[in-house]
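K.L.:
can't give you the sequence, but here's the structure:
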């Protein structure tokens, strides 16, 4: 997956970091830094994406003579002078390490769910001649914020869906397929789609963002696919038939995919007439035949107030196709039929829609959802207040605890010393000042001196991130969220 114009590891840092090699105290031999979420929108993190960054950028002999010369040329142009770029330092890495990065990274296993304000990974140099390398790679390593935020947000979505599924039906396995990723077109790049789409697949097994599956196959040992899809219509495929032939458009799709999972967009013109007259009358026999052959039909309203539209669509379809009452006392559409809302969906609107339909006696089993920007794009590094900070150094042989403590913002006070992550009685705690028990440290060495030490599979990440009875109270979170 060779993406973008940059393929030189020396160009992965903010420009000003190029000058930092001679800003540390003389005699500095070790710089040790860590990465954490300092809080933000969500109370926990679902850690994911570091392995992609390591495999994509850091593993192997990545510093070459050509890379050094290219970087020297570019940085000399940026600073409009020679001598700013640390050519000697990069040549040292090339000559003494064969171009492999003398770094050690320890991290929590990917897919781990832990409260914010805990260390997620640590980074330090292994060669005392190049201590500056630790924070030179802050820029690319901090980009772990994106897949971790997507994975966390998606899991919050899943908790909402799971709550209402538990309330209104018994097929909780269906929650894995209840939110479809429609975000490919809504993100800033193909690489963003790949990273975000992969992160979302930790919680959900249905997706149109095929780039996510491609990333998982290359970087996370996935053998099949991460997210499934099916023949679904869009407005162009319906409206190209013309308004008078809307029924023909839907009939054509179902007939050509009889017995499969099919999705029809129903709001091209009049969503109520489409549900009642077209599907509930004109195409009713075809829909019933589709169901008898094992097919499934999702009708997708794509405009209007989602809370009102979903409920009304359920009522119309229930009137036309009948309903069943499940063991929990909630009405369901026949098992071959569903309403799928894929516009204006986020974890808050999910809760609103599901609360409305369940309060009117409908089971969450009769609805599905799709989401795009809210899943993959509507976030930034400050959503979860991610930060990468130096906490320890060795200067002239003396160990130094490094920290910041801004008087204007106590929330940005950083941790001190070497860190470890421990769990006692189910509670995660970050131990500072080098006082942690190495035998209990949950941070796993994942990279050292150019070599990937642990190669996680996507399936084990999924298993690690599964919902548990110890999860936060999702309704309480929604009520308290600012």
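P.N.:
Arrived safely, thanks for sending. From a predicted model like this one, the values you see are computed outputs, not experimental measurements. Numbers count the residues shown, from 1 in each chain.

K.L.:
from here on, contacts and neighbour counts on C-alpha atoms
P.N.:
Noted.

K.L.:
Which parts of the stretch 351-482 of the chain are strands?
P.N.:
Using DSSP state E, counting those that start in this stretch, the strands of the stretch 351-482 of the chain run over 367-371, 386-395, 398-401, 420-424, 427-431, 444-448, 451-452.

K.L.:
One more: the stretch 151-300 of the chain?
P.N.:
Using DSSP E, counting those that start in this stretch, strands in the stretch 151-300 of the chain cover 179-181, 261-265, 296-300.

K.L.:
Now do the same contact list for residue 435.
P.N.:
418, 419 (CA atoms under 8 Å, 6 or more residues apart in numbering).

K.L.:
just to revisit the earlier point, okay, the strands of the stretch 151-300 of the chain, which one's buried deepest?
P.N.:
Among the strands of the stretch 151-300 of the chain, ranked by average contacts under mean count of other CA atoms under 10 Å, first place goes to strand 179-181 (a mean of 28).

K.L.:
And the contacts of it?
P.N.:
With CA under 8 Å, 6+ apart, strand 179-181 has contacts from 197, 200, 204-209, 368-372, 375.

K.L.:
ok, and the most crowded of those?
P.N.:
Counting neighbours by other CA atoms under 10 Å, residue 197 comes out on top of these with 33 neighbours.

K.L.:
Go through the contacts of strand 179-181 and say which is closest to residue 122.
P.N.:
Nearest to residue 122 among the contacts of strand 179-181: residue 200, at 24.6 Å, using CA to CA.

K.L.:
Make sure that closest one is actually in contact with residue 149.
P.N.:
No. Residue 200 is beyond contact range of residue 149, at 9.7 Å (criterion: CA atoms under 8 Å).

K.L.:
wait, what's in contact with the residue nearest to residue 21 when sequence neighbours are not counted?
P.N.:
Nearest non-adjacent residue to residue 21, counting by CA to CA, 6 or more residues apart in numbering: residue 132, 5.1 Å away. By CA under 8 Å, 6+ apart, the contact list for residue 132 reads 20, 21, 24, 31, 125.

K.L.:
Check residue 98 too.
P.N.:
Residue 98 neighbours (CA under 8 Å, 6+ apart): 61, 63.

K.L.:
alright, now check it against this:
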């Protein structure tokens, strides 16, 4: 039976462990302080995308990690004790650097003696370039730099979501530019449906926030909250009332008309989305929406109301065009300035099933082929937006490039004969703009005055706090910038 004193001690450690930075690392890193050469005083490492699916990356999410984990006096006596006890059990021996952590507690009052320099968040950088650099600021804490590789490399996730989202934005913008009168609707053309498909509430928050760098439509409230807490954005994303199948099918098959009418009357103004494929999407479009409720839809439109019809099954490129044709037959169409068909302003379609970077353009191509403007359609994306990604999507890696050992500067690198793609960069690094292109200058040969890396964190303090608005501006696609 657990004594009250032991139970209290366990509860204290459990509470500390939820925020214990000493435990946010890979096991083997706990032993690395014993593995560096004698008289090592500096270890400098960098993070990059070594290649991958997309030729450029949107750098985003480091500020979240820094604010969440690194800012302030994050080392305490209780956390050191908790880590020591856990690691002794974990390894079956004492590998823990208790003296090193106590030194940070006593010498630096629990603030981490590290410096992080990074490209501004939202910057779009071609792969194989340095994105951030980490080094210790106290020679006795050389082992600290790579202790945090595990945590810092997790920037791969928001960075990759933001990159994937931005490339989809480029596709949508191109087709809008070709088939629509303007790009006004672009910020809401890719809606985040990914909350339920994420691995956790935290990952939904990080990924959902990353998507909002490029768009403003989301149903992932966790993403809005992450942008609010870590990037100072009051409301980063917006949504509309929308039906799910349960709110339609509970009326019964014979009650579909009443279910649809209920949506129109309960939400008499603004945009409202209604899933319409519970039974027969074409009957829903042509008979229920197009005949039985047509006058209500038109009247609602006079007050600025917009009905957004949502198919949710079938082959997306085919279904989208068929739904547009069905609605167009009943409500009529106009031809825009580019010669493409438009539904009335009170009627639109959202395709939220099967949307990914690969599928999205196929749908838009088929719409163009049938002379439908892409402005009639909004996309919703879930798993493919926030979940169908991993660290190798952009081949993200964190490697040591420079150290000082016994007073001597050493350019550090790896160059495996079995995989040249994993060759790492040497020496001190700068990211510079040369002839309009990003270039990583290695071996300390760069010009510090031209270095685009900004010191964002030093000795436990955040030195640069990026707002969400400025990140969005930095990450904006060229087509929008050129139209502005």
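P.N.:
Everything's here; your move. On a predicted model such as this, the values are computed, not experimentally measured, just so you know.

K.L.:
is it possible to export the strands of the stretch 151-300 of the first structure to TSV including distance to residue 162 of the first structure?
P.N.:
TSV is the format used below for these (distance: least, CA to CA, whole Å):
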stretch	distance to residue 162 of the first structure
strand 179-181	11
strand 261-265	22
strand 296-300	20
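
K.L.:
where do the helices sit along the stretch 201-350 of the first structure?
P.N.:
Along the stretch 201-350 of the first structure, counting by DSSP state H, counting those that start in this stretch, helices occupy 210-219, 235-239, 246-256, 271-273, 284-292, 306-321, 347-359.

K.L.:
What's the residue nearest to residue 21 of the first structure aligned with over in the second structure?
P.N.:
Alignment note (TM-score structural alignment): residue 132 of the first structure maps to residue 143 of the second structure.

K.L.:
do the same with residue 88 of the first structure
P.N.:
Checking with TM-score structural alignment, residue 88 of the first structure has residue 99 as its match.

K.L.:
Same question for residue 107 of the first structure.
P.N.:
Under TM-score structural alignment, residue 107 of the first structure pairs with residue 118 in the second structure.

K.L.:
which residue in the second structure lines up with residue 347 of the first structure?
P.N.:
That one, residue 347 of the first structure, aligns with residue 357 by TM-score structural alignment.

K.L.:
The helix ranked longest in the second structure against the first structure, how far on average?
P.N.:
Counting residues, the longest helix in the second structure under DSSP state H turns out to be helix 156-179. With mean CA distance after the TM-score superposition for the first structure, helix 156-179 of the second structure departs from the first structure by a mean of 0.4 Å once superposed.

K.L.:
packing partners for that helix?
P.N.:
strand 56-58, helix 201-211, helix 357-369, helix 383-386, helix 478-483 (3 or more CA pairs under 8 Å, 6 or more residues apart in numbering; DSSP states H and E).

K.L.:
That one maps to which residues in the first structure?
P.N.:
So helix 156-179 of the second structure sits over residues 145-168 in the first structure, by TM-score structural alignment.

K.L.:
Okay, buried residues for that stretch please.
P.N.:
145-165, 168 (16 or more other CA atoms under 10 Å).

K.L.:
Tell me the buried residues in the helix or strand hosting residue 15 of the second structure?
P.N.:
Here residue 15 of the second structure is covered by helix 4-17, with elements defined by DSSP states H and E. Under the neighbour-count criterion of 16+ other CA under 10 Å, helix 4-17 of the second structure has 13, 17 buried.

K.L.:
any residues touching that helix, and which ones?
P.N.:
23, 78, 79, 82.

K.L.:
if I read this right, the match of residue 107 of the first structure contacts residue 457, doesn't it?
P.N.:
No. In this structure residue 118 of the second structure lies outside contact range of residue 457 using CA under 8 Å: 9.1 Å.

K.L.:
and of the strands of the stretch 151-300 of the first structure, who's closest to residue 392 of the first structure?
P.N.:
Here strand 179-181 is closest among the strands of the stretch 151-300 of the first structure (CA to CA), at 41.2 Å.

K.L.:
what range in the second structure matches the closest one?
P.N.:
Using TM-score structural alignment, strand 179-181 of the first structure corresponds to residues 190-192 of the second structure.

K.L.:
mean deviation of that stretch from the first structure?
P.N.:
Mean deviation for stretch 190-192 of the second structure: 0.6 Å (mean CA distance after the TM-score superposition for the first structure).

K.L.:
now residue 214 of the first structure, nearest residue through space, not along the chain?
P.N.:
residue 194 (7.1 Å).

K.L.:
Aligned to that neighbour, what sits in the second structure?
P.N.:
Using TM-score structural alignment, residue 194 of the first structure pairs with residue 205 in the second structure.

K.L.:
how near is its match to residue 476 of the second structure?
P.N.:
From residue 205 of the second structure across to residue 476 of the second structure, the span is 21 Å (CA to CA, to the nearest Å).

K.L.:
Residue 294 of the first structure against residue 259, yeah?
P.N.:
Yes. Between residue 294 of the first structure and residue 259 a contact is recorded at 4.9 Å, counting by CA under 8 Å.

K.L.:
Who has more neighbours out of the two?
P.N.:
Counted by other CA under 10 Å, residue 294 of the first structure and residue 259 do not tie: residue 259 has more neighbours, with 19 against 13.

K.L.:
Map the more buried one across to the second structure for me.
P.N.:
So residue 259 of the first structure corresponds to residue 269, using TM-score structural alignment.

K.L.:
next one: residue 334 of the first structure
P.N.:
Match for residue 334 of the first structure (TM-score structural alignment): residue 344.
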